[in-house]
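K.L.:
Take a look and give me a structure for this.
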Amino acid sequence: MRLLLAPIAADLADDAVTEVVINRPGEVGIERRGGWTWRDVPELTFDRLDGIAVLCAAMSSQDVGPDRPLCGSMLPDGQRVQICRPPAVEAGTVSLTIRRPNSFSPSLAVLESGGLFAHTMDAQRRPHPADDELCELHRARDWRRFFALAVRSRKTMLASGDTGSGKTTVAKALIQEIPDDERLVTIEDAAEFNLARRNVVPLFYSKGDQGLAKVRSEELIEAALRMRPDRVLMQELRDGAAFSFIRGVAAGHPGSITTLHAGSAAGAFDALRLMVKQHEAGRHLADPDVRAFLRQLVDVVIHCEKRRDGSRGIREVWFDPDAKLASPAPILVAAE
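P.N.:
I've put the predicted structure just below:
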């Protein structure tokens, strides 16, 4: 294993490094406190990465292959690694996300001198700093600026509508507003997003269990949360996978963008509630609690429509920051 890892051994030993990611053969991304740096590593061929994946899985008594393409394991020196092989990722690609353990054990005094508490507040719920401007843009119907600011402010956004209403097109336009320095993980059943970004990992599931891997979208969501994402972008919410998606947002991954089938912006919450209830962990939750929790987590709903003349457009936009200040129902975070 150490021989296979030799091209990134120095990175794995560097105490300043927090994350080492390989999104595709021949390139490695390194995250330090100052952000991401990238370099070409020709030695990291597909065969070498695949060998790392197989050996790493074997070291923790797991199998990883076409029918089981996901694996969480440990490297010899204790680094955690999330492995994604085809068909959960694109053919010819292996994704490795390696997190270095933090050996730094500071005292409270050291943390204070380093500025850790400089912006600490009590836990009372407050409006988001961008909400006033977003409300003004919403009232003025300045939709382009509203959507751009909502994305940059890490608002969780749903594009709803019927089949052919243009909701995926809207979602793709929103994604273009995400800053380039963010790490994205997408979850799709077919390659629709096709993001031209360096730090993105597209994950694929088998729709209707038709593929070899039988990987469910819920499994990909759980894997994505271990891949150091700034945002998890899901092509479309379906069935009980909505529970895992919403719980991921609640667990500290706001700013997600996804789509779902619904007849109106208000109807999107009803559709999402029904999906949450289809999950085993959500079926016994009270409807009022689920509704309240969803309105805590979903910031913007954009309802798309296909008009009679064949054109597509946005019919309505739901945005209600006051819902964030209502009493939360913290039921989906711990439930499973």
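K.L.:
Going by C-alpha atoms from here, please, whenever you check contacts or count neighbours.
P.N.:
OK.
K.L.:
List the buried residues in the helix or strand hosting Gly51.
P.N.:
Per DSSP states H and E, Gly51 falls inside helix 46-59. The neighbour-count check on helix 46-59 (16 or more other Cα atoms under 10 Å) flags Phe46, Leu49, Asp50, Ile52, Ala53, Val54, Leu55, Cys56, Ala57 as buried.
K.L.:
Assign a three-state SS to the residue nearest to the spatial centre of the chain, would you?
P.N.:
Among the residues of the chain, the one closest to the centroid is Val232, at 1.3 Å (Cα atoms, centre = their mean). Of the three states, Val232 takes strand under DSSP: H, G, I helix; E, B strand; the rest coil.
K.L.:
thinking it is in contact with Ala251, fair?
P.N.:
No: using Cα atoms under 8 Å, Val232 is not in contact with Ala251; the gap is 12.0 Å.
K.L.:
how about a markdown table for the buried residues of helix 46-59, with distance to Cys304 added?
P.N.:
Shown next, in a markdown table, are those (distance: Cα to Cα, whole Å):
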| residue | distance to Cys304 |
| --- | --- |
| Phe46 | 41 |
| Leu49 | 42 |
| Asp50 | 42 |
| Ile52 | 45 |
| Ala53 | 42 |
| Val54 | 44 |
| Leu55 | 47 |
| Cys56 | 45 |
| Ala57 | 44 |
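K.L.:
Alongside the first, I'd like the structure of this one:
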Amino acid sequence: MTNITSEQVQIVDSCVKSILDQLHEEGKTFSNFTTEDFFHQTYREFSNLGEQVQKRVSCEFLGYGPLENLLADPMVTEIFLAGADCIHYEKSGKVLRYLHDQFRSPTTYSLFCQKIFSEIGVEPTLERPVICANWGVHRIHIVAPPVTENFQFSIRLHRMSSISLTELANIGSVAADQRHLLERALGNRDNILIFGSTGSGKTTLVRAFLQSLPENERIVIAEDTPELQTPNPVSISMMTRHSFETGEQISLSQLVRESLRMRPDRIVLGEVRGPEAKDLVLALSSGHTGSFGTIHARTAREALARLEVFVQMGAPQWDKATVRRLIFDSVNLVVGLERSKDGKRRVCSINRLSSLEEFGITLDSEAI
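P.N.:
Predicted coordinates:
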């Protein structure tokens, strides 16, 4: 952490407040300031500071301050911010307190918040104190007063690195026999439902699946957050749009329906979490094989139960027998992931849907 004294922070903080007041009178915003403009306005205050301190203070007022290093670390997957001096992050499956740095001034923390709101195109209000939006390639969730005492940021960092099933096997996330089974399932064009808790590695496994597909297949991806990369130029990725962003809302259900008009070889749904499940099972049961998606669940049976609930959210008029028949006809394999106490992620189960009975769907542990 760069050594900046409290006196230096107070001097610069006072100077920035004066700049903000001046910009407000002129109807301008601080975001229009460049580094050169900033140092020109604060030359006297900065003239006796070293270059390292100048860079850190510039980052404090014009960038993301103490988050810069966390954002640049490819091993950091989430950042939790609960105030100027309360920063946590997830790395290698563990949540840690960030003790190396913090926002040095309430003014800079306020500027950081306003910068985020400007970049995501929406600001929390009393009427809408909770916001979930895309921040570049990342996902950000904001809870504001009066729901909480101060702004709470949860930033899910999406690292667009690709990984293969072989690489997952090399690091112990997939056993060798599991890798062969999954490769065979992809080759046989099984429809696969991947389940697990938050942070268990579902998205990583989907990325590995995408890397395992033939280069000439057209994959249509539908997701809420830009987590997945298309595996080849002929494939396409579509994202939902919230109504507060730019006009009409575009839901996952709509994206699934639109994907059917794009001649997909496979459909990939980033996460099943609502009524789009109805459109997905209709598509898969009508012959769109080789597709896959993820769902939050702890067990294979819970994954199917949650999928059943989500289908009924989209088609409440359907009875349970109809829903279960569609699920049985559309899903072939259920793959489970888990994260152990030491943060390691691994495939914990692979089950095939074997029969549909009056009491529900039966599962068999897939033979290797």
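K.L.:
returning to what we had before: what range does the next helix or strand after the helix holding Gly51 of structure 1 cover in structure 2?
P.N.:
Counting by DSSP H and E, the next helix or strand C-terminal to helix 46-59 of structure 1 is strand 70-74. Alignment note (TM-score structural alignment): strand 70-74 of structure 1 is unmatched in structure 2.
K.L.:
what's the following helix or strand after strand 70-74 of structure 1?
P.N.:
strand 80-84.
K.L.:
So what would you say the end-to-end distance of stretch 327-337 of structure 2 is?
P.N.:
With Cα to Cα, to the nearest Å applied, stretch 327-337 of structure 2 spans 21 Å between its terminal residues.
K.L.:
residues touching Arg154 of structure 1, list them.
P.N.:
Neighbour list for Arg154 of structure 1: Pro254, Gly255, Ser256 [criterion: Cα atoms under 8 Å, 6 or more residues apart in numbering].
K.L.:
For the stretch 151-300 of structure 1, which segments count as strands?
P.N.:
With DSSP state E, counting those that start in this stretch as the criterion, the stretch 151-300 of structure 1 has strands at 157-161, 184-188, 200-204, 231-234, 257-261, 300-306.
K.L.:
what comes up buried for the top helix by length along structure 2?
P.N.:
The longest helix of structure 2 (DSSP state H) is helix 6-25. The neighbour-count check on helix 6-25 of structure 2 (16+ other Cα under 10 Å) flags Val12, Asp13, Val16, Ile19, Leu20 as buried.
K.L.:
which of those residues lies closest to Ser340 of structure 2?
P.N.:
For these, the minimum distance to Ser340 of structure 2 (Cα to Cα) is 44.6 Å, reached by Asp13.
K.L.:
how much space between that closest one and Leu67 of structure 2?
P.N.:
According to Cα to Cα, Asp13 of structure 2 stands 19 Å off from Leu67 of structure 2.
K.L.:
repeat for Gly196 of structure 2
P.N.:
29 Å.
K.L.:
Over to Ile140 of structure 2?
P.N.:
14 Å.
K.L.:
any idea which of the buried residues of helix 46-59 of structure 1 is the one closest to Thr156 of structure 1?
P.N.:
For the buried residues of helix 46-59 of structure 1, the nearest to Thr156 of structure 1 is Ala53 (33.0 Å; Cα to Cα).
K.L.:
okay, now the residue nearest to the closest one when sequence neighbours are not counted: neighbour count?
P.N.:
Spatial nearest neighbour of Ala53 of structure 1, excluding adjacent residues (Cα to Cα, 6 or more residues apart in numbering): Ile83 at 6.3 Å. For Ile83 of structure 1, the count of nearby residues is 27 (other Cα atoms under 10 Å).
K.L.:
Between the two ends of stretch 314-327 of structure 2, what distance do you get?
P.N.:
OK, stretch 314-327 of structure 2 end separation, Cα to Cα: 14 Å.
K.L.:
And that stretch, what's buried?
P.N.:
Quick answer for stretch 314-327 of structure 2 (16+ other Cα under 10 Å): Gly314, Ala315, Val323, Arg324, Arg325, Leu326, Ile327.
K.L.:
Which ones among those lie within helices?
P.N.:
Using DSSP H, the buried residues of stretch 314-327 of structure 2 in helices are Gly314, Val323, Arg324, Arg325, Leu326, Ile327.
K.L.:
And the furthest pair within the residues you listed?
P.N.:
Longest span within those, Cα to Cα: Gly314 and Arg325, 15.7 Å.
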